[in-house]
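K.L.:
Everything below, folded, please.
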Amino acid sequence: MQDAVVIIPTYNEIENIESIIMTVFNQDKAFHILVVDDNSPDGTASKVKELQKQFPQSLFLEMRQEKSGLGTAYIHGFKWCLKRDYKYIFEMDADFSHNPKDLIRLYNACHNLGAAVSIGSRYVKGINVVNWPLSRIILSYGASIYVKIITGMLIKDSTAGFICYHRSVLESINFDDIKFIGYAFQIEMKFKAYLKKFKIVEVPVIFTDRTKGQSKLSSSIILEAIFGVVSMKFKSIFNKEKE
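P.N.:
Modelled structure (predicted):
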């Protein structure tokens, strides 16, 4: 059984989906791919189904009825993966902002170096972001500093969405207790792993903003993160994160 699977959530990614799938499959290490599509009206799921004829044993598709948030898409994917024998479960965007060539580096950090969570970090060695406006860089980098101050996590890129989880981390988390569905979801997942004392490492990567398709980031998602971090921290203090 293949030991690693990459979850790619999609909504209107017809311009990117075939290229990202082919690029992941062309890496030196073999990965399976699970696409979780939120009923994209642009035909993203149909393209995946077409590609499944070429990769019937390594490309999988889960279709949801509506667009209901990045966090719920990943949780859907996590549950699917945990029913199988995958040992390493990845999060990755469909738009090439995360370089598929870095998958093996995240994998090695867990498989060879003993990390339970490896993060493709934009900020562990300076600021490695391409094609973002200054305002977006300030918002993202500032958010990571804010999260570090509030939570105490020694993670420089807490909002990163390019991640490898050892299955033991996901098995330890009660997904019903995950409160956030947008930007804050990534923070909450890392915080739960941190509280459970799993080894977390950051692997430096270069993040390149999408060139095709539209960004899904909105002001409401950002506000969820800003206010959610405080409530998340208070919950950990008063409830001691008993799950």
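K.L.:
use CA for all of it now, contacts and neighbours both
P.N.:
Fine.
K.L.:
In the chain, what residue spans correspond to strands?
P.N.:
Per DSSP state E, the chain carries strands over the ranges 4-10, 32-37, 59-63, 88-91, 117-121, 129-130, 163-166, 200-204, 207-208.
K.L.:
Let me have the ones you listed in a markdown table, adding distance to Asn99 and mean neighbour count as columns.
P.N.:
Listed next are the strands of the chain as a markdown table, based on distance: least, Cα to Cα, whole Å; neighbours: other Cα atoms under 10 Å:
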| stretch | distance to Asn99 | mean neighbour count |
| --- | --- | --- |
| strand 4-10 | 13 | 24 |
| strand 32-37 | 15 | 23 |
| strand 59-63 | 19 | 18 |
| strand 88-91 | 12 | 26 |
| strand 117-121 | 10 | 27 |
| strand 129-130 | 12 | 14 |
| strand 163-166 | 12 | 24 |
| strand 200-204 | 12 | 21 |
| strand 207-208 | 8 | 20 |
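K.L.:
possible to save those as JSON lines with distance to Ser172?
P.N.:
Below are the strands of the chain laid out as JSON lines (distance: least, Cα to Cα, whole Å):
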{"stretch": "strand 4-10", "distance to Ser172": "18"}
{"stretch": "strand 32-37", "distance to Ser172": "21"}
{"stretch": "strand 59-63", "distance to Ser172": "23"}
{"stretch": "strand 88-91", "distance to Ser172": "14"}
{"stretch": "strand 117-121", "distance to Ser172": "13"}
{"stretch": "strand 129-130", "distance to Ser172": "32"}
{"stretch": "strand 163-166", "distance to Ser172": "11"}
{"stretch": "strand 200-204", "distance to Ser172": "15"}
{"stretch": "strand 207-208", "distance to Ser172": "29"}
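K.L.:
Could you also give me the structure for this next sequence, so I can compare it with the first?
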Amino acid sequence: MTEPLPFVSWARPGRPAGFTDSVRPESPGFLVYPPACAPRPSPPPSDRALVVIPTYNEAENIAVVLTEVLAQPGDFSVLIVDDASPDGTAAIVRDMQTRFPGRVYLIERSGKLGLGSAYVSGFRFALEHDFAYVCEMDADHSHDPADLPRLLAPVRAGEADLTIGSRYVDGVRVMNWPIGRLVLSYGASIYTRTITGLPVFDATAGFKCFHRRVLAAIDLDRVKSNGYSFQIEMNYRAWRAGFRLQEVPIVFTERTEGQSKMSKAIVREAAWKVWELRLRSLLGRL
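P.N.:
Next comes the predicted model:
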């Protein structure tokens, strides 16, 4: 049996010391589908974990990912935030709700509104529904659901406020990426650390677990980023607010089904966002 991978912690001084079947839509065009059946017994509200998964055209992956997430120890629930996928992703999720009553939620949005706003919608849902822990992960199977308990454990134990599934904290743990994509991702983290001072090896990682107090402390109305820059912004805001960030080594595997959502616009946004965050922080306007 192999030894468990270590945790690597970073901290800043001065850190701050019942399920409903529907949720108020955030704006016109936002539809929330509750489970078809009454929820099964669950842990106390103060100890529940929700995994937020944004989707756009993930029909080839979503059923497998959902099944594997719900098989993990820790009694995770899942919220899918779907941006009107034309491939029928939402219909598959509704079918999964009948298979896993009380554990799968779905928000259907009116169009392709972006990754960052999808996560913000999920965070608001988690806070309104009294989840204690909120995880992020991709829908394309690049994040291994078996790593969710490892991300949750330090937050649940009070050792960290935000854990980050890191590809780079313990060497380079990426599979099936072309060298150009790897250099871009690794370089983005170095670039972010240099400009902002954020002490994280994998600043753009999208596999995370937040304690709810982090999300409650961040003004989500001010978070406007998408793509890589959304992950950078959430890390930076949490760190500047004094919360403890901990990187947990993971292995990232490039998707085998569906198409990547990476674009030049996402890269440009991330390049400018780090300067904006740094400047706003210096001016006290973060």
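K.L.:
Quantify their similarity with the TM-score.
P.N.:
The TM-score (TM-score structural alignment, normalised by the length of structure 1) is 0.97; 241 aligned residues with a Cα RMSD of 0.9 Å.
K.L.:
one step back: so which of the strands of structure 1 gets nearest Thr23 of structure 1?
P.N.:
Set against Thr23 of structure 1 and scored by Cα to Cα, the strands of structure 1 come closest in strand 32-37, at 11.2 Å.
K.L.:
ok, longest helix in structure 1?
P.N.:
Taking DSSP state H as the assignment, the helix of structure 1 that covers the most residues is helix 219-239.
K.L.:
Tell me roughly how far that helix lies from structure 2 on average.
P.N.:
If you overlay the two and look at helix 219-239 of structure 1, the average distance to its match in structure 2 is 0.7 Å (mean Cα distance after the TM-score superposition for structure 1).
K.L.:
which bit of structure 2 covers that helix?
P.N.:
Counting by TM-score structural alignment, helix 219-239 of structure 1 falls onto residues 264-284 of structure 2.
K.L.:
One more: stretch 155-171 of structure 1?
P.N.:
Stretch 155-171 of structure 1 corresponds to residues 200-216 of structure 2 when matched by TM-score structural alignment.
K.L.:
out of the strands of structure 1, nearest to Glu50 of structure 1?
P.N.:
Ranking those by proximity to Glu50 of structure 1 (Cα to Cα) places strand 59-63 first, at 10.5 Å.
K.L.:
Now tell me what touches the closest one from outside.
P.N.:
Under the criterion Cα atoms under 8 Å, 6 or more residues apart in numbering, residues 32-39, 45, 48-49, 51-52, 77 lie in contact with strand 59-63 of structure 1.
K.L.:
Name the surrounding residues that touch the longest helix of structure 1.
P.N.:
In this structure, residues lying in contact with helix 219-239 of structure 1 by Cα under 8 Å, 6+ apart are 143, 147, 150-151, 180, 182-184, 187-188, 241.
K.L.:
ok, of these, which come out buried?
P.N.:
The neighbour count (16 or more other Cα atoms under 10 Å) marks 143, 147, 151, 180, 182-184, 187-188 as buried among the contacts of helix 219-239 of structure 1.
K.L.:
Now the match of stretch 155-171 of structure 1: buried residues?
P.N.:
Neighbour counts over stretch 200-216 of structure 2 (16+ other Cα under 10 Å) mark 200-212, 214-215 as buried.
K.L.:
hmm, which two among those are most spread apart?
P.N.:
Farthest-apart pair in the buried residues of stretch 200-216 of structure 2 is Phe201 and Arg212; separation 23.2 Å (Cα to Cα).
K.L.:
Next one: the aligned partner of Met234 of structure 2 in structure 1 from Lys53 of structure 1, what distance?
P.N.:
Matched by TM-score structural alignment, Met234 of structure 2 corresponds to Met189 in structure 1. Separation of Met189 of structure 1 from Lys53 of structure 1 (Cα to Cα, to the nearest Å): 34 Å.
K.L.:
would a markdown table of the contacts of strand 59-63 of structure 1 with distance to Ile222 of structure 1 be doable?
P.N.:
Below are those laid out as a markdown table (distance: Cα to Cα, whole Å):
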| residue | distance to Ile222 of structure 1 |
| --- | --- |
| His32 | 31 |
| Ile33 | 28 |
| Leu34 | 27 |
| Val35 | 25 |
| Val36 | 23 |
| Asp37 | 22 |
| Asp38 | 21 |
| Asn39 | 24 |
| Ala45 | 28 |
| Val48 | 30 |
| Lys49 | 33 |
| Leu51 | 34 |
| Gln52 | 35 |
| Gly77 | 23 |
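K.L.:
can you count the residues close to Arg124 of structure 2?
P.N.:
By the criterion of other Cα atoms under 10 Å, Arg124 of structure 2 has 16 neighbours.
K.L.:
ugh, wrong one, Tyr86 of structure 1
P.N.:
16.
K.L.:
wait, it sits on Val6?
P.N.:
No. Tyr86 of structure 1 is not in contact with Val6 according to Cα atoms under 8 Å; the separation is 10.1 Å.
K.L.:
Overlap of the contact sets of these two?
P.N.:
With Cα under 8 Å, 6+ apart, Tyr86 of structure 1 and Val6 have no common neighbours.
K.L.:
Tyr228 of structure 2 reaches Thr204, doesn't it?
P.N.:
Yes. With contact defined as Cα under 8 Å, Tyr228 of structure 2 reaches Thr204; the gap is 5.2 Å.
K.L.:
these two touch, right, Ala205 of structure 2 and Thr163?
P.N.:
No. Contact between Ala205 of structure 2 and Thr163 fails when scored by Cα under 8 Å: they sit 10.5 Å apart.
K.L.:
excluding its backbone neighbours, what's nearest Asn235 of structure 2?
P.N.:
Nearest residue to Asn235 of structure 2, sequence neighbours excluded (Cα to Cα, 6 or more residues apart in numbering): Ala203, at 7.3 Å.
K.L.:
residues in contact with that neighbour?
P.N.:
Taking Cα under 8 Å, 6+ apart, we find Ala203 of structure 2 in contact with 188-189, 192-193, 231-232, 235.
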